[in-house]
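Undergrad: got a structure for you, letters missing:
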């Protein structure tokens, strides 16, 4: 073993450990790994960032933009709604929903497909009196399975195709993954729909109208006339005996959270940190006579109504200001009518404007509560509410936070948000929609963020179909075909120019660009050959079929605990080296990597869709393996014979 081999294997081992540890973001870990290779001398500085120009990276960026267009135009909404049966059993509804998710994931980003169908899953769960997790987990697994059926369905497929091209065998076609991927997906979806969903643990009562987001941590201030002023925490606990709530912390003048000790006496002005179920939160606040921290007082509401358009409403959207101005002008017109003004037409016009302003206010002016889930690619991840300045920028407030499976008693304003967090927000309908759309959140109620545009939806579908056809029939390389489609989206304003770059998940691009270069070092130093030789001699005993199974299982296991794209980048070099040493077809080994990297069903961290349902489904870390483990075993049993048949050794 040479010094370069020892070095790159050490860097790779540390990288894998950091991925699994999860304390650092995956793009930070990948970039650190790349820079370590450069500083040590394994990669020349002038070639450090060659991976960012790799066709797989370009294609992933393009697919993310195209998925945004399919979402924002509502092109997939009507399709999804029509495919879900209105009548029938829960098994039929879950099967149809999972199948639609899988089909959509074959041609768009599977996280986007999951986000589109989550509100539909909510309706299915409510209609059939099921806990939402019973529908959400099958949907998540279905969208993951569907992604493995086409070249653009998931980043690992693009990475595998890129490594095949680097080995001199050319890239895979658009539907080269379909025979094996479709077979595995069909069997997997049948298992999920007929048996698997029954294995999902119940985390909420049947018939619940909302997702079980677990308990919320919320902050409430003790006003002067509160029922808990000068009472001890123990006395407050007795008041909450009939409610599913408890006081877990107290905040005083220094702004720090102190543990809620039984003998601690509450004073006026204190802020209580309360843990409660969503259904019990309102009752607990009302019974104790508290004021939610983010909720404006009645005086503030009145002052806000009187100050129309002044500095207090600096963050109000222009449309709301215009509606208020119309209402004021209409009211003036009505006064003229009452006084018998000579200009009767002006008075009538004023009356009509007043009625229109009142209708607009009814649509979006009333304060309401809404639960939003932070998506994995949301710009909120890692940021605090204090930093976001929600009241000033969006005129909304965060009232409570739910982080299922983790309990951290901290100030809400200083708590960094994480993917899967459920946020209880208060504001007008329009402002909440704007915030959710711009910041990458999914509402847990009927989704009304996107207004379908039939013309643009048709353009989006046509352009996407042409791009897929161009790549499928070999008219253009995949990266060029989809980049052309992106240009068409921009020119035809299917996606606004501002949203084009917001659609690209920078962390994924950095991850891919960095790890492709690191994986190439494994090949150039012979480290991949070394690992493959050890695996073949010590475990597989030179049998290519056993080697194929081992490669598939190892890839699948790594993908459960680290990013699937990172797993594919690491394992591709080993797959190519192993096939070369055995003298067999490398396609069967590369396809095994593609299948294994896509099948992350044991944990919430293996795939973004699993993370997305963690809070809404009320899941714990250990809930996924109950359906995920038999599904992964089934994937191995089905995929190995199909790999040997479609891509013979």
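TA: Great, that's in hand. Quantities reported herein were computed from a predicted structural model and do not represent experimental measurements.

Undergrad: from here on, contacts and neighbour counts on C-alpha atoms
TA: Will do.

Undergrad: okay, and the residue nearest to residue 481 when sequence neighbours are not counted sits in which element?
TA: Of all residues not flanking residue 481 in the chain, residue 467 sits nearest, at 5.2 Å (CA to CA, 6 or more residues apart in numbering). Counting by DSSP states H and E, the element that carries residue 467 is helix 454-472.

Undergrad: ok, and what's touching that helix?
TA: The contact list for helix 454-472, computed with CA atoms under 8 Å, 6 or more residues apart in numbering, reads 66, 69-70, 73-75, 173-175, 476-478, 481-482, 484-485, 488-489, 494.

Undergrad: can you select the buried ones from these in PyMOL?
TA: Remark: buried members of the contacts of helix 454-472, expressed as a PyMOL selection using 16 or more other CA atoms under 10 Å:
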select buried, resi 66+69+70+73+74+75+173+174+175+476+477+478+481+482+484+485+488+489+494
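
Undergrad: strands - which of the contacts of helix 454-472 land there?
TA: Using DSSP state E, no member of those falls within strands.

Undergrad: so which of the contacts of helix 454-472 sit within helices?
TA: Those of those mapping onto helices are 66, 69-70, 478, 481-482, 484-485, 488-489, per DSSP state H.

Undergrad: how about those residues in JSON lines, adding distance to residue 421?
TA: JSON lines is the format used below for those (distance: CA to CA, whole Å):
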{"residue": "66", "distance to residue 421": "26"}
{"residue": "69", "distance to residue 421": "26"}
{"residue": "70", "distance to residue 421": "25"}
{"residue": "478", "distance to residue 421": "36"}
{"residue": "481", "distance to residue 421": "37"}
{"residue": "482", "distance to residue 421": "33"}
{"residue": "484", "distance to residue 421": "36"}
{"residue": "485", "distance to residue 421": "34"}
{"residue": "488", "distance to residue 421": "36"}
{"residue": "489", "distance to residue 421": "32"}
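
Undergrad: and which of those residues is nearest residue 612?
TA: Nearest to residue 612 out of the ones in helices among the contacts of helix 454-472 is residue 70 (CA to CA; 19.8 Å).

Undergrad: between the two ends of stretch 17-31, what distance do you get?
TA: Start and end residues of stretch 17-31 are separated by 15 Å (CA to CA, to the nearest Å).

Undergrad: against that first model, consider the following:
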């Protein structure tokens, strides 16, 4: 082995170890890997940065914009609700309906976006049917992964293997080339989850309070009780002579001085003194308090409230306050790539930025109602917040950082926005262009993304915000690593070792080996990064053994979508882990049998659809 091969091998191993340990962001790890290849002279500047101008990366960025438009316009929400209603109250019917809906959306949206849309719907269905979310949320996540097997744009690994064929000058996969194998895998997944899978899933006695937005409203007492906030909300009134009169909330520093949160301020009108006829004012740091105002406050510390009453010279009205109607309670869930992760509510300055007060949070089944401002947040945590309608609307648009899964709102489903019909037309046009070969895939995607913006599907810079830049940087930064493995001859060493091993030269054994390696790596690192590294190897092995590359690359693509066995295998697993109160072992118990089932099906069906003979 040459020095360059040793250097590249060390960089590869260090990158994989860093991915597995998850101590740093994956895009940062990949970018450092790319810089190391550049600084060591393994790659030239043009080779190291080629990934950022690669048509695959541009197409994935365009698809994020298209998917964002589908989400922003409400098309995905309506589709998810419509399909979700087919489930009825039977657990089996619900499982089938949820998995079909998730797979269909995931065939055209990102899997994370699909789960973000479907999660509130599924939780609402669970409440209506009195079924534990633990029975449906893993099927939801797994179906989103399986749906990526249905189309060329269903998941980045599909596009990665297609790009390898294009780079080799071979005929590429068509838009629906993945569908025959993908449909079989989806059918197997549904059958498995409706039979053995449902027995392996945990059965919780009670359902979390999280419910679907605009589906089944949750009562305030139920929300307050489920988060352990009972008895922590009370009313105080400012009498004449109070130290709080004619001062702003900022001046008083109630949160820092007395450790209480003000949820609302009610001012009685000039002619009636009863609070129910009072005006509830928007609560902000600049809210000025007057004599006669009633404050709705939350605190878990009785001594703090006593100190507040004593030093502020205010009156206690009731210790079991009923919040005004304009104050909405809502539940939020933290997605995996949120900027909230590893930060506290205090760090985020949540009230100032979003205009909402965090009352409590839930980690799995454990509510945290004290010192919530200082508790670090993690993916899957749920927050109970109090806010007005406009603040909830802002939170609802922050899908990348926080997912609004339940709120108090008017009953009835929100109608489609007028721009939704343009979005549907543009999407259909893009799919026709890609499936019929009227234009190159990247051209069709970029044109569709541009038309979505021109049609008004986004406001301001929301189109840029819809792009998951972490994924873009990750993919573009991992590509040079594959280039370095090829340039230094490291790929050739691996290929030669396999070719010289009699037991590995059978194309069936080779397909099995590539599937196992890809599937195992996808449990620990990004499936896109895995496919970027394995796809060139599969192509080179096919050339050396004189077999068709299509079954091997199809096997790699299918294996990359089998990230089932751990809650950290993919962002969607992490997203449902908290909402479903799953343990690490739940994913192992259900995921490993399904992976083995997909493996057997791949070995059996892929060579029939794509023969080994060139």
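TA: Alright, I've got the coordinates. Only a predicted model underlies this, so the values are computations on that prediction, with no experimental measurement involved.

Undergrad: residue boundaries of the strands in the stretch 201-350 of the first structure?
TA: Using DSSP state E, counting those that start in this stretch, the strands of the stretch 201-350 of the first structure run over residues 216-221, 245-251, 257-259, 271-276, 291-292.

Undergrad: out of these, the one nearest residue 375 of the first structure is which?
TA: The closest of these to residue 375 of the first structure is strand 216-221. By CA to CA, the value is 18.0 Å.

Undergrad: so where is the closest one in the second structure?
TA: Alignment of strand 216-221 of the first structure against the second structure: no match, by TM-score structural alignment.

Undergrad: how far out from the middle of the chain is that strand?
TA: 25 Å (CA atoms, centre = their mean, to the nearest Å).

Undergrad: and for stretch 370-388 of the first structure?
TA: On CA atoms, centre = their mean, the centre of stretch 370-388 of the first structure falls 11 Å from the chain's centre.

Undergrad: from residue 42 of the first structure, how far off is residue 520 of the first structure?
TA: Using CA to CA, we find residue 520 of the first structure at a distance of 10 Å from residue 42 of the first structure.

Undergrad: equivalent analysis for residue 573 of the first structure, please.
TA: Distance from residue 573 of the first structure to residue 42 of the first structure, by CA to CA: 16 Å.

Undergrad: compare these two (neighbour count), which wins?
TA: Of the pair residue 573 of the first structure and residue 42, residue 573 is the one with more neighbours under other CA atoms under 10 Å, namely 27 against 21.

Undergrad: residues touching the more buried one, list them.
TA: Applying CA under 8 Å, 6+ apart, we find residue 573 of the first structure in contact with 163, 519-520, 522-523, 528.

Undergrad: three-state assignment of whatever residue of the second structure lines up with it?
TA: Per TM-score structural alignment, the equivalent position to residue 573 of the first structure in the second structure is residue 536. Using DSSP: H, G, I helix; E, B strand; the rest coil, the structure places residue 536 of the second structure in helix.

Undergrad: any idea what residue 108 of the first structure aligns with in the second structure?
TA: Aligned partner of residue 108 of the first structure by TM-score structural alignment: residue 109.

Undergrad: its match: what's its closest spatial neighbour, skipping adjacent residues?
TA: In space, not counting the residues next to it along the chain, residue 109 of the second structure is nearest to residue 67; the distance is 5.3 Å by CA to CA, 6+ apart.

Undergrad: mapped onto the second structure, which of the contacts of residue 573 of the first structure hold?
TA: Retained in the second structure by both residues aligned by TM-score structural alignment, their matches' CA atoms under 8 Å are the following of the contacts of residue 573 of the first structure: 163, 519.

Undergrad: helices of the stretch 451-600 of the first structure, residue ranges please.
TA: 454-472, 478-491, 497-502, 506-524, 527-535, 544-561, 564-582, 586-598 (DSSP state H, counting those that start in this stretch).

Undergrad: so which of those is the most surrounded?
TA: Highest mean neighbour count among the helices of the stretch 451-600 of the first structure (mean count of other CA atoms under 10 Å): helix 586-598, with a mean of 28.

Undergrad: who touches it?
TA: 144-145, 147-148, 154, 156-157, 160, 164, 177, 181, 548, 551-559, 564-565, 567-568, 571-572, 575-576, 579-580, 639-640, 643-644, 647-649.

Undergrad: can you pull the contacts of the residue most central in space within the first structure?
TA: Centre of the first structure computed as the mean C-alpha position; nearest residue by CA atoms, centre = their mean is residue 375, 3.1 Å away. Residues near residue 375 of the first structure by CA under 8 Å, 6+ apart: 419-420, 440-442, 612.

Undergrad: save these as JSON lines, and put in neighbour count and secondary structure too.
TA: Compiled in JSON lines, the contacts of residue 375 of the first structure are given as follows (neighbours: other CA atoms under 10 Å; DSSP: H, G, I helix; E, B strand; the rest coil):
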{"residue": "419", "neighbour count": "23", "secondary structure": "coil"}
{"residue": "420", "neighbour count": "30", "secondary structure": "coil"}
{"residue": "440", "neighbour count": "19", "secondary structure": "coil"}
{"residue": "441", "neighbour count": "26", "secondary structure": "strand"}
{"residue": "442", "neighbour count": "24", "secondary structure": "strand"}
{"residue": "612", "neighbour count": "28", "secondary structure": "helix"}
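
Undergrad: residue 117 of the first structure maps to what in the second structure?
TA: Checking with TM-score structural alignment, residue 117 of the first structure has residue 118 as its match.

Undergrad: residue in the second structure matching residue 504 of the first structure?
TA: Residue correspondence to the second structure (TM-score structural alignment): residue 504 of the first structure is matched to residue 467.

Undergrad: cool, residue 631 of the first structure as well?
TA: Under TM-score structural alignment, residue 631 of the first structure pairs with residue 594 in the second structure.

Undergrad: and residue 516 of the second structure, how far is that from residue 176 of the second structure?
TA: 24 Å.

Undergrad: count the neighbours of residue 564 of the second structure for me.
TA: 27.

Undergrad: should've said residue 581 of the second structure
TA: Counted by other CA under 10 Å, the residues lying close to residue 581 of the second structure total 21.

Undergrad: and what of the one 10 residues further on?
TA: The burial count assigned to residue 591 of the second structure is 22, neighbours taken as other CA under 10 Å.

Undergrad: secondary structure element holding it?
TA: Using DSSP H and E, residue 591 of the second structure sits within helix 584-609.

Undergrad: elements contacting that helix?
TA: Helix 584-609 of the second structure sits against helix 179-192, helix 198-200, helix 507-522, helix 549-560, with contacts defined as 3 or more CA pairs under 8 Å, 6 or more residues apart in numbering; DSSP states H and E.
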